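In: got a predicted structure here, sequence first:
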Amino acid sequence: MTIATERRWRLGRDVRSRSLRYLPLTTLVLDLALIVVAVVLAALGRESFGIFPSPADVSENLSTAGPLVVLGWLAMLVTAGAYGASAFGAGTEEYKRVLNGSLGAAGLVGVGCFFADYPLSRGFYFLSFAIGIPALLLGRFVVRSVLHQARRRGNLLHRVVIAGSPAHVDEIAAVLRRESWLGYRVVGALTPAHYLEEETRSGIPVLGNSDDITAVVLDSGADVVFIAGGALGSSTQMRRLAWDLEHERVQVVVAPSVTDVSSERIRVRPVGGLPLMHIDPPRATDASRWGKRLFDLIGSSGLILVFGPLFVLAAVQIKLHDRGPVLFRQTRVGQDGREFPCLKFRTMVVDAESRLQDLHAQEGYEDGLFKMKEDPRVTRPGRWLRRLSLDELPQLFNVLRGEMSLVGPRPPLPLEVARYEGDTARRLRVRPGMTGLWQVSGRSDLSWSEAVRLDLYYVDNWSMLQDISILVKTLRAVFGSRGAY
């Protein structure tokens, strides 16, 4: 590396780091602006909306209380850790801190006015927090969305060095590459002294030995160092590494050999100075209980009523096109290997199945779900039904009958199930879904292995909140027509 190249490289790294350091301050300024707007709107709207009307004139009190509410609210957010660098970018912790700080501010203002016998307008108090709390949460969502988009474009990235055995390094690097929105760019690896290759199997350059982590990390200009399995021989080395980097702008992250486990299943409990990670059992059983079934019954019934006109429109167009059957019934495999007729609006010609073998040979099909762009078997009404995923609406009746769920793994064909290997059969432990992580993450654009990984993640980490989130994201994926053909 030439001196000029190294200088440009370090300059780029410094610009990224400096921009990231400004993120908490930028967010604080945004929160301050939102709180001021909420307080002003509350002062103006307390009489207009007629909330907790009072014959007394409290305008002068508001001119004093308003700035105190703003400063106290912001102070509570700071106290709750809403501007800590670790809170930004991923997970729900950021939103929890904003909510806890805001509720703490509301409680502090209420209790303070009570003990001080201060005549604060109840309408002003209610509107301030009723407007301000949702505004703050929405503001954080917008900031996070902008941050993720910037990272996907290669901006605001952390430079990462991973220390550990080559296999662990490649495993962590694969996750960081896949989840590009996290903002981690792997620039090199540190491997045990006995590993003499210049690169790992996935092509990550080896910068040195894991015995020299501090020196190599500082020389490389990394912002973050991941400590994976095989990096350190004892807890003493880990402690010394933390001491060596305590005055540097380098974050140390310990990456255990655990992947595809949701945060709800992980608990860290320090015992005698030893941080123990507790992992709760997989939640496949929870995904089959009455709560999810009740959710499916209510949801499918409501959606059938809402989409009733679309059912009629699609059925009429399909029938008028070629006088063939409206519905297509295909045998799929459901929970615990039970087969059922999966319903769809027919979007292909009547003899589509007989043409399938020729298309397999033409496209070089080997395994997994077969789909192709510009499939010649698709009819004219079938194209718009597929583009908007309306062809799958009849599956609401499969959900109503208990054969499927609104959210779950994709229902596989018997031929696919016969070829399952290893852990893939765990997909059958829950009801298949009309939508799932596989759909909101790319639909037909996903590889077979990635679709299986997402389905297994769903099975092991099920939660009702995740189901609701997937349903919301499905609408965005459908209207965006991403991966649909």
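Out: Thanks, I have the structure now. Numbers count the residues shown, from 1 in each chain.

In: going forward, measure contacts between C-alpha atoms and count neighbours the same way
Out: Noted.

In: three-state assignment of Gly89?
Out: Of the three states, Gly89 takes coil according to DSSP: H, G, I helix; E, B strand; the rest coil.

In: I'd guessed it sits against His148; true?
Out: Yes. With contacts counted by CA atoms under 8 Å, Gly89 reaches His148, the gap being 7.3 Å.

In: so what sits against both of the two?
Out: Taking CA atoms under 8 Å, 6 or more residues apart in numbering as the contact definition, Gly89 and His148 share the neighbouring residues Leu182.

In: give the contact list for the closest residue in space to Val399 that isn't next to it in sequence.
Out: Nearest residue to Val399, sequence neighbours excluded (CA to CA, 6 or more residues apart in numbering): Ser405, at 5.1 Å. Ser405 sits next to Arg293, Asp296, Asn398, Val399, Arg431, Pro432, Gly433, Met434 when contact means CA under 8 Å, 6+ apart.

In: also this one, for the comparison:
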Amino acid sequence: MRTQPAPDAARGTDPRSATDGVAGPPLPERDVRAKRPPVLRFLLRLDTARRLGRVLSLLLLDLLGVFAAIFTALMIKYFARDAFEFSTVIDQTKQYASFAYLVTALLFARSDMYGHRSVRPGLTRIVASLFQVMVVSLIYAVVSGETFSSYYLFYGSLAFAVAYVSTLRFAYERITGYLLSAAGYERRAVLVGSGQHIEQVAHALKAGDAGGIHLVGFISLTPRPDNGLRSLGSLEDLSDILARGGIDEVIIADPDFPQPQAVDLVDRCHQRGVRVRVAPSTMEILIHRAEFLPGQSVPLFELKPPVFEGVDFALKRSFDLLVASVMLLLLSPVLLVAALAVRLTSRGPIIYRSIRPGIGGVPFACFKFRTMYRDADQVQAELEDANEASGAIFKIKDDPRITPVGKVLRRFSLDELPQLANVLKGDMSLVGPRPLPQRDFDRLEDWHRKRYLVLPGITGLWQVSGRSDLDFDDLVRLDFLYLERWSPSLDLTILVKTIPAVLSRRGAF
């Protein structure tokens, strides 16, 4: 990262043009790997100190998060037994936290959690690594002969660690990001590729959290497209562009980028100390579920259908049963209050049984707290022209069919809580593609129906990625992304991120 580039006079001119009008061969570019002058060596030492400070501060935050998580879990345990003593809890926390923190630091380092902010993973990797810490700690305790009346300490500490560590790191990212932004730091990037791919990657970087990336412009191998970015010229102009300074990285936004030109591009960028990144293609995403088939004359990889079977299904189903049971128990007061509010404010049943296609398109009764008046289904046909959603979905922001209590329940997704019973019945999963009403299902295109290869979910990537702010086709693509990259840690991450998404009411109506 760097501040805004200085004027050309301060940066110096391109050495290849410093011929004072005398014709001759261009001078070679200066390789950043050459010996550096004393001033630059001093600045690099400052950069090393800054990196060390970043690693130490993140290590300290992780230590606080792990220690606080174990302390909280033990405190609740002793409070439940009415035997809480602060000194005892502190001593046991120190005993368990030393090993847990060591494993956490090692696994976090392996996942590049202490790297530069531009490459540091987010919540998904935090949850996955902490889950691995719990498994390693549990195995170590069992092998060491430790005995426990229950294993609450492990999964309780995991839950609090996810909350504390992710919150501390989120605060760190926001604070340091604000300070860097206030200081004028940003990563200035150039997109290189063909027109369509450049536009897609640029849109994704602008729509998502690009980590402080400022797109300076693009270099297109095809006729220059009109994508709202500034054209910087052709690939032959790359050396001149980098020589002018102010570029931190070059992003190759084309899966079919010619290999010889890619090798030359990488070498020219590295000579200038510019990072090179490659945006993934569809095949790179699909290869995550490819399985190698040995014994073939040509190495082949099979792309298996994205369904949950065998160990994956058993693991996901066990997770669903455990978490849904606990949530029903903990949220029973909320369920009771919501049920009374529905009953006392409007006529009709408390629970609305919405018949929706489930796995394989087989219909099932999806339970919801009733949020509409009794004649809502009959009135919908008259409101089709007022539909505000794209694609197959029917949504109206100020739907006249919704009761006052229903608006509150929908605003915070409380109307979905009865679907925990659907999870216990086996009709739904905690996390998965959202089940659509029959009316919406009938309007789906063929390629949309791939989302029905698995059990529908109470929450999913829709809920944590913008909800109804997104175009319907983008929502379906999120379902496909979930199917391709499913893991227990991804399910846990989505569940954790659903809470702030619901509380912030992002995209909900």
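Out: Yep, it's here. A quick note: this is a predicted structure, and the numbers were derived from the prediction, not measured.

In: superposed, what's their TM-score?
Out: Comparison of the two superposed chains (TM-score structural alignment, normalised by the length of structure 1) gives a TM-score of 0.69, and 408 aligned residues with a CA RMSD of 4.7 Å.

In: one step back: residue in structure 2 matching the residue nearest to Val399 of structure 1?
Out: With TM-score structural alignment as the criterion, Ser405 of structure 1 lines up with Ser429 in structure 2.

In: for the helix ranked longest in structure 1, which positions count as buried?
Out: Of all the segments of type helix in structure 1, defined by DSSP state H, the longest one is helix 122-152. Buried positions in helix 122-152 of structure 1, judged by neighbour count with 16 or more other CA atoms under 10 Å: 123-129, 131-133, 135-137, 139-140, 143-144, 147-148, 151-152.

In: same thing with stretch 288-295 of structure 1?
Out: Within stretch 288-295 of structure 1, the residues that count as buried by 16+ other CA under 10 Å are Ser288, Lys292, Arg293.

In: so what corresponds to the second one in structure 2?
Out: Spelled out, that is Lys292 of structure 1. Using TM-score structural alignment, Lys292 of structure 1 sits opposite Lys316 in structure 2.

In: cool, Ser447 of structure 1 as well?
Out: In the superposition onto structure 2, Ser447 of structure 1 corresponds to Asp471 when matched by TM-score structural alignment.

In: try Leu157 of structure 1
Out: Looks like Leu157 of structure 1 aligns to Glu186 there (TM-score structural alignment).

In: next, count neighbours for its match.
Out: 18 (other CA atoms under 10 Å).

In: so it touches Gly212, yeah?
Out: Yes. Counting by CA under 8 Å, Gly212 is a contact partner of Glu186 of structure 2 at 5.6 Å.

In: so what's Pro363 of structure 2 up against?
Out: Pro363 of structure 2 makes contact with Ile355, Arg356, Pro357, according to CA under 8 Å, 6+ apart.

In: preserved in structure 1, out of these?
Out: Of the contacts of Pro363 of structure 2, the ones still in contact in structure 1 (both residues aligned by TM-score structural alignment, their matches' CA atoms under 8 Å) are Ile355, Arg356, Pro357.

In: for the stretch 51-200 of structure 1, what spans make up the helices?
Out: Counting by DSSP state H, counting those that start in this stretch, residue ranges of the helices within the stretch 51-200 of structure 1 are 59-79, 93-116, 122-152, 166-178.

In: could I get these in a markdown table, plus columns for distance to Glu392 of structure 1?
Out: Formatted as a markdown table, the helices of the stretch 51-200 of structure 1 follow (distance: least, CA to CA, whole Å):
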| stretch | distance to Glu392 of structure 1 |
| --- | --- |
| helix 59-79 | 45 |
| helix 93-116 | 35 |
| helix 122-152 | 30 |
| helix 166-178 | 29 |
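
In: show me where the stretch 251-400 of structure 2 has its helices.
Out: For the stretch 251-400 of structure 2, helices defined by DSSP H, counting those that start in this stretch occupy the ranges 259-271, 282-286, 310-330, 332-345, 376-380.

In: returning to what we had before: how far away is the match of Ser405 of structure 1 from Gln463 of structure 2?
Out: Taken as CA to CA, to the nearest Å, the spacing of Ser429 of structure 2 relative to Gln463 of structure 2 amounts to 15 Å.

In: again, but for Tyr78 of structure 2
Out: Taking CA to CA as the criterion, Tyr78 of structure 2 is separated from Gln463 of structure 2 by 36 Å.

In: rewinding a little: which ones are touching the match of Lys292 of structure 1?
Out: Here Lys316 of structure 2 is in contact with Pro488 (CA under 8 Å, 6+ apart).

In: distance of Gly507 of structure 2 relative to Asp440 of structure 2?
Out: When distance is defined by CA to CA, Gly507 of structure 2 is 19 Å away from Asp440 of structure 2.

In: neighbour-wise, which of those two wins?
Out: Using other CA under 10 Å, the more surrounded residue of Gly507 of structure 2 and Asp440 is Gly507, with 17 against 14.

In: now do the contacts for the aligned residue in structure 1 for the more buried one.
Out: By TM-score structural alignment, Gly507 of structure 2 lines up with Gly483 in structure 1. In this structure, Gly483 of structure 1 makes contact with Gly442, Arg443, Ser444, Asp445, judged by CA under 8 Å, 6+ apart.

In: the last one - nearest residue in space that isn't next to it in sequence?
Out: Leaving aside its sequence neighbours, Asp445 of structure 1 sits nearest to Gly483 (CA to CA, 6+ apart; 5.2 Å).

In: so how far is Asp367 of structure 1 from that neighbour?
Out: In this structure, Gly483 of structure 1 and Asp367 of structure 1 are 19 Å apart, going by CA to CA.
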